[in-house]
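Participant: Give me the fold of what follows.
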Amino acid sequence: MQGNTGDVNETALYTGDTLYFTISGQNNAAATLGLYRQKAKYDYTWPQTREIAQRYIKLIANEGSAAEDGKLYSFYTEKNLSEDPETPLWIPRVSQYCMSDTGGRKNQLQYRWTSMLTARLFCGDKKRRVTFTELLDVAVLEAENWDNTMIYALFKNHYNISAVCVYKMSTITRIFKSSIFRSPVEAPPPAAGECVTDKSSVFLKFMEKRPEMAEWIEPERGPLLISQSQYTHLQVDRVTSRNNVQHSVLLLTLGNGRIHKVVERDDGPFIIAEYQPFESETRIHSMLLDRSTKKLYVSSSSELVQIDLQDCSVYGKQCDCVLARDPYCGWSGTECSPATEYSVQDVTNGDYAVCEAVCGGN
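Facilitator: Here you go, the predicted model:
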């Protein structure tokens, strides 16, 4: 590995005393593409060599209740090697690793992952035969119960149409735990995916083939959003309105440097607002969200801009924040301000009548 800790733009995760990082690309002369683990100067695990283009998007970890229980998940998109023109150019995947995996034996998978399992992500509408296969970004809404953690994934298809699909962590873990493998060969004990240290040569030989689950990981429902807008980055926030209802808000960047603020609703997503963080049209390089302060940080090649998602002054001195259905804001009786338990809101319908009924709105 020669001390290579990846490119600054690569996906990385530091948890406990361990660094996980990825190397993406077509082929890399300096290092093998894939996921790396580094705990100390001479304590590391790296991927098997694979001559196929990969682009890593997101790493998330569940440390579990015991040291050997921890699992790491990497979300990435991989070039399709099929020459069939009817097949997609990219294949979206998620892989599961044991965080305690330190590699195999001296002559078999030494220092390389022995716990990596892979499954394919599906995003699309089967009835309309519409699919989205190029994974662009992933945002995570963690829950106290890990199984209820939600994964929001941004895709595009061959026609540059964007889509967002939402996956539940319980579905992902179930498939890795109980789905059969695509390979016709039965996995030897211990069960593939279990975090154990005693691994036989037969088991290591099976894992050396990078086993893939037969069942695809499907979203909780059809695509949450399908849009002609060419979205490039995704962040997701959770906002609690005055009636103690939680709303998911998506922040989606556009190719022209603008950002859509979208509230998730049962009857479909609704665009609350469009931000223009830069004075001129530019490409957004990255977007980070601080959920504790409700601040969004957006960068271009030359600027870094902070956006306050709770800035309700844009609605002026009228009750327009209720019309906008913005869960961050509410009508105080005199102005739109960050929502409190006493604010007037109607995120569901945006009914202006509630302003007049409650506060005699302007």
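Participant: contacts and neighbour counts: CA atoms only from here.
Facilitator: OK.
Participant: list the contacts for the residue nearest to the spatial centre of the chain?
Facilitator: Closest residue to the average C-alpha location of the chain: Val138 at 1.9 Å, with C-alpha atoms, centre = their mean. By C-alpha atoms under 8 Å, 6 or more residues apart in numbering, Val138 lies in contact with 57-58, 75, 151-154, 234-235.
Participant: Just give the closest residue to Tyr111, not the sequence neighbours.
Facilitator: Leaving out its chain neighbours, the residue that sits closest to Tyr111 by C-alpha to C-alpha, 6 or more residues apart in numbering is Gly103, at 4.2 Å.
Participant: Do you have the strands of the stretch 1-150 of the chain handy? List them.
Facilitator: 12-15, 18-23, 34-40, 43-45, 54-62, 71-79, 90-98, 117-120, 124-125, 130-131, 134-141, 150-156 (DSSP state E, counting those that start in this stretch).
Participant: Tabulate those (JSON lines), appending distance to Arg242.
Facilitator: Shown next, in JSON lines, are those (distance: least, C-alpha to C-alpha, whole Å):
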{"stretch": "strand 12-15", "distance to Arg242": "35"}
{"stretch": "strand 18-23", "distance to Arg242": "39"}
{"stretch": "strand 34-40", "distance to Arg242": "43"}
{"stretch": "strand 43-45", "distance to Arg242": "48"}
{"stretch": "strand 54-62", "distance to Arg242": "31"}
{"stretch": "strand 71-79", "distance to Arg242": "35"}
{"stretch": "strand 90-98", "distance to Arg242": "37"}
{"stretch": "strand 117-120", "distance to Arg242": "39"}
{"stretch": "strand 124-125", "distance to Arg242": "34"}
{"stretch": "strand 130-131", "distance to Arg242": "37"}
{"stretch": "strand 134-141", "distance to Arg242": "20"}
{"stretch": "strand 150-156", "distance to Arg242": "23"}
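Participant: Out of the ones you listed, which gets nearest to Ala191?
Facilitator: Closest to Ala191 of the strands of the stretch 1-150 of the chain is strand 117-120 (C-alpha to C-alpha; 11.3 Å).
Participant: Let's see this one next, to set against the first:
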Amino acid sequence: ACTYIHLENFTLMSSGRGQPFLDGKGQCPFDPQHTYTALLVDGELYAGTMNNFQGNEPIISRSLGSRTLLKTDAFLRWLSVSAVMTGSDGTIMGDNDRRQREQPEPVTSVMNTLPLLQSDVGGDKVLQKKWTTFLKAQLVCSQPGRFPFNVIHHAFALPRHDGRADFYAVFTSQWAGSAAVCAYTQEDLEKVFEGKYKELNKESSRWTVYSGPDMSPRPGSVSAHRPLSLTFMKDHFLMDGKVFPIQGQPLLVKSDVTYTRITVGETRSISGTTYRVMFLATGGFIFGVHTEPPLQLSLAPPVKNLLLGILYVGYSRGILQIPLANCSLHRSCAECVLARDPYCAWHSPEGSCQPTRHTNLDWAHRAGLAMRGAPLTPLSTPAGLNPQPNTVVQLPCPRHSALATYSWQQPGSSRGHTALLPDHTLVVIMQQGMAGSYKCVATENGFTWTVAHYQLGNSGAALGDGLAEEELAWGSSPWHRPAVLVPVCHGDGAAGSDADRGRLPGSPGLP
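Facilitator: This is a model prediction of the structure:
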């Protein structure tokens, strides 16, 4: 039952007859651990949840409003695990459907998209108070030669300027322990639902392609209210075709993470390029990702629901409002340029990184906002190290950007006497001729800068005198104290290598 609490005396409110205001069965779960979703459209509540306290009867219902209450038919087992829904008329919905396979193998979760029309009113004699526009098609999200991402967690519909929509969904793999984001076009979804049906052969318990005569009007359409069409739909709700993602592969794949929510927005950079930015929620963090150029991630507070414009974050204790642009995190021109944040650009007159959302393009150029930077200039001297002979020295190379490539510049006499670890740490055995300058250099998007610089000398020599005390304290060992050279931009930020998007060591990334 649904009601609310009167805060003055902390009592449950009820109607004049002492009853709860609304029966919540089929609209909210019996157990908070059960997956659920809800959407309010034109005063009507569309909900996907469990219909019993055992958690084994999933349901998608439409309630409230003045029209007939509709729900899925539990007897027909259209659903077997809870669904995920987003959108409105022509909604996309996903469910992890445990259906019979051709071989007696372990039950596998299959992702499906379900088109439920807002104008559905149920059948007259067949499927009374049940959905008559219920069909299912399998969503494919996989990489060639690898286990598929077969469990869907959330989906988001992004409207396009032509009145259509693209759908983004987050998946995990029940075998590989990784997550993926796949995108689908509305045209591809509709094409599958206009195709052939599957039917269950009861003798062999196999799903096969329906080869009988075409049904007119087709099941799933609002006009298909004839008893014959509805009876056909009860057993032919699964489409034969599969919905493949845009470009035939995931937009993003990441190991050892589970994304729980996704929302997608568009923004235009000062160069006029339109970027789609995906905000992905997981346990305690938000990741901001834009897909062109290559992917870039960042962190923010915990989340259970996401809404765009300003990013509204719903979690167990309330709702947070987070700006899409957090450009103040980028304190220099190089940080701003290499952050690859489509919401930010460098403002040379004020010497600050500023938001570009809703910025006029001509004004941006006159104001000196730039996404390009000058060559990077080091500000500090190398860290001096003086190890004893025949000792092993590890020289770390901090990997602050996943998009950069790293290499070492070292004295010619040292080659053949050093080893490189997987994390780009250089191992040096101090012998005669090993003294000299060692630099770890990063290159990204046309920019090259020194990440760490060490000057190895003979035992007893003085350390480099150009480092601040706190920089020397950064290393955890007296034998390797890394000095990160901080790059800056000069002039109006319009010269140098093109870095329409980028990232600097230490940059926190997207807001």
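Participant: Any idea which of the strands of the stretch 1-150 of the first structure gets closest to Val354 of the first structure?
Facilitator: Across the strands of the stretch 1-150 of the first structure, closest to Val354 of the first structure is strand 134-141 (C-alpha to C-alpha), at 31.0 Å.
Participant: what's the matching range in the second structure for the closest one?
Facilitator: Counting by TM-score structural alignment, strand 134-141 of the first structure pairs with residues 151-158 of the second structure.
Participant: in the stretch 201-350 of the second structure, which spans are strands?
Facilitator: Using DSSP E, counting those that start in this stretch, the strands found in the stretch 201-350 of the second structure span residues 206-209, 238-243, 252-255, 261-268, 274-282, 285-290, 305-307, 311-315, 318-322, 344-347.
Participant: from the ones you listed, which stretch is densest packed?
Facilitator: strand 344-347 (a mean of 28; mean count of other C-alpha atoms under 10 Å).
Participant: outside of that strand, which residues touch it?
Facilitator: Under C-alpha under 8 Å, 6+ apart, the answer for strand 344-347 of the second structure is 269-270, 325-327, 333, 336-337, 352-357, 367-371, 493.
Participant: Would you tell me what the next helix or strand after that strand is?
Facilitator: strand 352-355 (DSSP states H and E).
Participant: packing partners for that next one?
Facilitator: helix 333-338, strand 344-347 (3 or more C-alpha pairs under 8 Å, 6 or more residues apart in numbering; DSSP states H and E).
Participant: Distance to Ala281 of the second structure for those - can I get that in TSV?
Facilitator: Putting those into TSV (distance: least, C-alpha to C-alpha, whole Å) gives the following:
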stretch	distance to Ala281 of the second structure
helix 333-338	24
strand 344-347	22
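Participant: so which of the ones you listed gets nearest Leu22 of the second structure?
Facilitator: Of all those, strand 344-347 sits nearest to Leu22 of the second structure, with 47.2 Å by C-alpha to C-alpha.
Participant: about what we covered before: which residue in the second structure aligns with the residue nearest to Tyr111 of the first structure?
Facilitator: Superposed on the second structure with TM-score structural alignment, Gly103 of the first structure falls opposite Gly122.
Participant: Quick check: the residue nearest to Tyr111 of the first structure touching Thr114?
Facilitator: Yes: with contact defined as C-alpha atoms under 8 Å, Gly103 of the first structure reaches Thr114; the gap is 5.7 Å.
Participant: With neighbour numbers in mind, choose between those two.
Facilitator: For Gly103 of the first structure versus Thr114, neighbours defined as other C-alpha atoms under 10 Å are more numerous around Thr114 (32 against 20).
Participant: Could you identify the residue of the second structure that aligns with the more buried one?
Facilitator: Thr114 of the first structure maps onto Thr132 in the second structure, by TM-score structural alignment.
Participant: Then Leu323 of the first structure?
Facilitator: By TM-score structural alignment, Leu323 of the first structure lines up with Leu338.
Participant: What number of residues are in the vicinity of its match?
Facilitator: 26.
Participant: measure it to Cys489 of the second structure for me?
Facilitator: Distance, Leu338 of the second structure to Cys489 of the second structure, using C-alpha to C-alpha, to the nearest Å: 11 Å.
Participant: Can you tell me what Ser201 of the first structure aligns to in the second structure?
Facilitator: In the second structure, Ser201 of the first structure lands on Pro227 (TM-score structural alignment).
Participant: which residue sits closest to its match in space, ignoring its chain neighbours?
Facilitator: Val126 (5.8 Å).
Participant: What about the one you found, how many residues nearby?
Facilitator: The local packing of Val126 of the second structure (other C-alpha under 10 Å) involves 17 other residues.
Participant: quick one on the thing from earlier: gap between the match of strand 134-141 of the first structure and the chain center?
Facilitator: The chain centre lies 10 Å from the centre of stretch 151-158 of the second structure; the measure is C-alpha atoms, centre = their mean, to the nearest Å.
Participant: average offset between it and the first structure?
Facilitator: Averaged over the aligned pairs, stretch 151-158 of the second structure sits 1.2 Å from the first structure after superposition, using mean C-alpha distance after the TM-score superposition for the first structure.
Participant: Identify each buried residue in that stretch, please.
Facilitator: By neighbour count on 16 or more other C-alpha atoms under 10 Å, the buried set for stretch 151-158 of the second structure is 151-158.
Participant: Quick check: end-to-end length of stretch 249-264 of the first structure?
Facilitator: From start residue to end residue, stretch 249-264 of the first structure stretches across 6 Å - C-alpha to C-alpha.
Participant: what does Val257 of the second structure align to in the first structure?
Facilitator: Using TM-score structural alignment, Val257 of the second structure sits opposite Gln230 in the first structure.
Participant: Quick one: residues contacting its match.
Facilitator: So Gln230 of the first structure contacts 156, 160-162, 254-255 (C-alpha under 8 Å, 6+ apart).
Participant: go again using 10 Å as the cut-off
Facilitator: Contact partners of Gln230 of the first structure, counting by C-alpha atoms under 10 Å, 6 or more residues apart in numbering, are 155-156, 159-163, 252-256.
Participant: List only buried entries from these.
Facilitator: Neighbour counting by 16+ other C-alpha under 10 Å classes 155-156, 162-163, 252-254 among these as buried.
Participant: what would these look like in a markdown table with distance to Pro211 of the first structure?
Facilitator: What follows is these, written out as a markdown table (distance: C-alpha to C-alpha, whole Å):
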| residue | distance to Pro211 of the first structure |
| --- | --- |
| Phe155 | 24 |
| Lys156 | 26 |
| Ser162 | 30 |
| Ala163 | 28 |
| Leu252 | 34 |
| Thr253 | 35 |
| Leu254 | 37 |
